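Undergrad: Make a model of this:
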Amino acid sequence: MATAEVFEFESHPGRTLSLLLFTDVTNSRELNTLLRAGKLDPELALLNAALVPGTLPVLLAAQKALTLQSRKGLITKTLHSELVYSYSGSKHITESLKRCGINDEMTYILVARFDATQAELNAARQLIKGTQVNLLNLALKYSKELITKFYKVTPAELHVSTLEEAIICRIGARDAL
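TA: Below is the predicted model of the structure:
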């Protein structure tokens, strides 16, 4: 199902990823506290949306997380934190979760939930105190400066590819480096 507000992606047979995008979030400190305590209900991946120029890199990170889970090889504690870690181009778990996850002041958040029910999506909407917007806004509101800094994208690379392609390259190649 793909609507203006929810993107649902089918990966492994019977597995889905739902995405919700929020702006003007006012309770990121509360969300971060719940997340770190493992008390976020429902469990969600909360990504710094400023680092997300489109859905394809998130889908690749989700695929990696699901593959690791199927091999019983999660590096982080949960499938949802594995998604955030997989989105990073870094092998450093703590740094990846800090950069690609949320912080206490964040107002622009991409929410991801594996195998979400409608009730869980509604609960996520209630949990996030902000304005849910169309996922197409990802392409309009990302931060080129943050992406080039965190992913170490060079100007020469941007002459032959896009920021989204650069992130995809790093997500895919991270474990091989």
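Undergrad: use CA for all of it now, contacts and neighbours both
TA: Noted.
Undergrad: Could you measure from the most centrally placed residue in the chain over to residue 87?
TA: In the chain, the centroid-proximal residue (Cα atoms, centre = their mean) is residue 47; its distance is 4.0 Å. Residue 47 sits 9 Å away from residue 87, going by Cα to Cα, to the nearest Å.
Undergrad: Need the residues touching each of these two.
TA: Common neighbours of residue 47 and residue 87, counting by Cα atoms under 8 Å, 6 or more residues apart in numbering, are residue 100.
Undergrad: now for the longest strand anywhere in the chain, which elements pack on it?
TA: The longest strand of the chain (DSSP state E) is strand 16-23. Packed against strand 16-23 by the contact rule (3 or more Cα pairs under 8 Å, 6 or more residues apart in numbering; DSSP states H and E) you find strand 7-10, strand 109-114, strand 131-133.
Undergrad: what do you get if the cut-off is 10 Å, keeping everything else the same?
TA: For strand 16-23, the elements it packs on are strand 7-10, strand 45-48, helix 55-70, strand 109-114, helix 118-127, strand 131-133, judged by 3 or more Cα pairs under 10 Å, 6 or more residues apart in numbering; DSSP states H and E.
Undergrad: ok, back up a step: the residue nearest to the centre of the chain: what's it in contact with?
TA: 21, 58, 81, 83-85, 87, 97-103, 106, 108-112 (Cα atoms under 10 Å, 6 or more residues apart in numbering).
Undergrad: Just the buried ones out of those residues, please.
TA: Buried subset of the contacts of residue 47 (neighbour count, 16 or more other Cα atoms under 10 Å): 21, 58, 81, 83-85, 87, 97, 99-103, 106, 108-112.
Undergrad: and the residue of the chain positioned farthest from its centre, what element?
TA: What lies farthest from the middle of the chain is residue 156; by Cα atoms, centre = their mean that is 26.3 Å. For residue 156, the host element (DSSP states H and E) is helix 155-160.
Undergrad: Following up with a second sequence; could you model it the same way so I can compare the two?
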Amino acid sequence: MASGLTLRLPQFPHSSVHIGLYTSVTNASMIRRELLSGNTRYSYAFVDPRCVLSLAHVLAAVYRALTDMEAGGMRTRTLSSEIVFAFGGTMNIADTLRRFGINDDSDSLLVVKVDTDQVERSNSVWDDLGEIVQGTSIPATDENIAPLTDVEIVRKNYKIQEGISLDDRSEATKVVSGAIALRGYL
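TA: As a prediction, this is how the structure comes out:
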């Protein structure tokens, strides 16, 4: 059974957010193929954890996607793809999905599922992911995300200048969360 995290955002009390973290993933190309074919069983946001700084970073993207959904401003077809798109700091959907989403050679994954219908599905989400992802489930914590992060990829994806340090995860998370919040406004 997966060791994921389930929580609710106070602004969206009727939605459950499930976050899982996987290492040693061996079937990323199959998962990506199923996503691209539109298989609804794979309606999860599969994110490259090399691009993620912290759980707060993940929640900023989830919050942005839920806000856009409620405002009728989603740019993608599904909430799962909107979550991946929300990680980006630009309006280019294809580029953002390529940079932040699953790739054929992904060997670790951060997976997000949001239930918006007030039904608590934690056990079925983790059971389903246990069948979908062939890898090792580890607790979705900042401590487990940190070694998977590639700060140079984060710097490149968010166009953060070389003079700005990303060593302090808390400060770096504020920078990328600001980019997520302001995407499309600047």
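Undergrad: quick revisit: how much does the longest strand of the first structure stray from the second structure?
TA: Following the fit onto the second structure, the mean deviation recorded for strand 16-23 of the first structure is 0.6 Å by mean Cα distance after the TM-score superposition for the first structure.
Undergrad: which residues of the second structure does that strand align to?
TA: Strand 16-23 of the first structure corresponds to residues 16-23 in the second structure, going by TM-score structural alignment.
Undergrad: tally of neighbours for the counterpart of residue 159 of the second structure in the first structure?
TA: Residue pairing (TM-score structural alignment): residue 159 of the second structure is matched to residue 152 of the first structure. For residue 152 of the first structure, the tally of surrounding residues (other Cα atoms under 10 Å) stands at 14.
Undergrad: what's near enough to touch residue 152 of the first structure?
TA: Counting by Cα under 10 Å, 6+ apart, residue 152 of the first structure has contacts 89, 146, 166-167, 170.
Undergrad: Specify the local secondary structure of it.
TA: Counting by DSSP: H, G, I helix; E, B strand; the rest coil, the backbone at residue 152 of the first structure sits in coil.
Undergrad: How about residue 86 of the first structure?
TA: Applying three-state DSSP: residue 86 of the first structure is helix.
Undergrad: Hmm, residue 96 and it touching each other?
TA: Yes: when contacts are counted by Cα atoms under 10 Å, residue 86 of the first structure is listed as touching residue 96 (8.4 Å).
Undergrad: which of these two has more neighbours?
TA: Neighbour totals were compared for residue 86 of the first structure and residue 96, and residue 86 leads with 30 against 18 (other Cα under 10 Å).
Undergrad: Burial check on the closest residue in space to residue 22 of the first structure that isn't next to it in sequence, number of neighbours?
TA: Distance criterion Cα to Cα, 6 or more residues apart in numbering; nearest residue to residue 22 of the first structure, sequence neighbours excluded, is residue 132 at 4.4 Å. Per other Cα under 10 Å, the neighbour tally for residue 132 of the first structure reads 20.
Undergrad: Is residue 132 of the first structure in contact with residue 23, as I believe?
TA: Yes: counting by Cα under 10 Å, residue 132 of the first structure does reach residue 23; the two are 6.5 Å apart.
Undergrad: Give me the common contacts of these two.
TA: 108-110.
Undergrad: The first structure: which residue goes with residue 176 of the second structure?
TA: When the first structure is aligned by TM-score structural alignment, residue 176 of the second structure is paired with residue 167.
Undergrad: Which of the residues in the particular helix or strand that has that match in it are classified as buried?
TA: Using DSSP H and E, residue 167 of the first structure falls within helix 163-173. Residues of helix 163-173 of the first structure classed as buried: 163-168, 170-172 (neighbour count, 16+ other Cα under 10 Å).
Undergrad: now it, how far from the centre of its chain.
TA: 14 Å (Cα atoms, centre = their mean, to the nearest Å).
Undergrad: Is it correct that residue 67 of the second structure is in contact with residue 12?
TA: Yes: the pair formed by residue 67 of the second structure and residue 12 meets the contact definition of Cα under 10 Å, at 9.0 Å.
Undergrad: picking up where we left off before, average gap between the helix holding residue 167 of the first structure and the second structure?
TA: Mean for helix 163-173 of the first structure is 1.4 Å (mean Cα distance after the TM-score superposition for the first structure).
Undergrad: Report the angle between that helix and helix 55-70.
TA: 10 degrees (axes from the mean of the first three to the mean of the last three Cα atoms, to 10 degrees).
Undergrad: What is helix 163-173 of the first structure packed up against?
TA: helix 55-70, helix 79-87, helix 144-150, helix 155-160.
Undergrad: what angle separates that helix from helix 79-87?
TA: 110 degrees.
Undergrad: closest one to residue 28 of the first structure among the helices and strands packed on strand 16-23 of the first structure?
TA: Residue 28 of the first structure sits nearest to strand 109-114 of all these, at 8.8 Å, using Cα to Cα.
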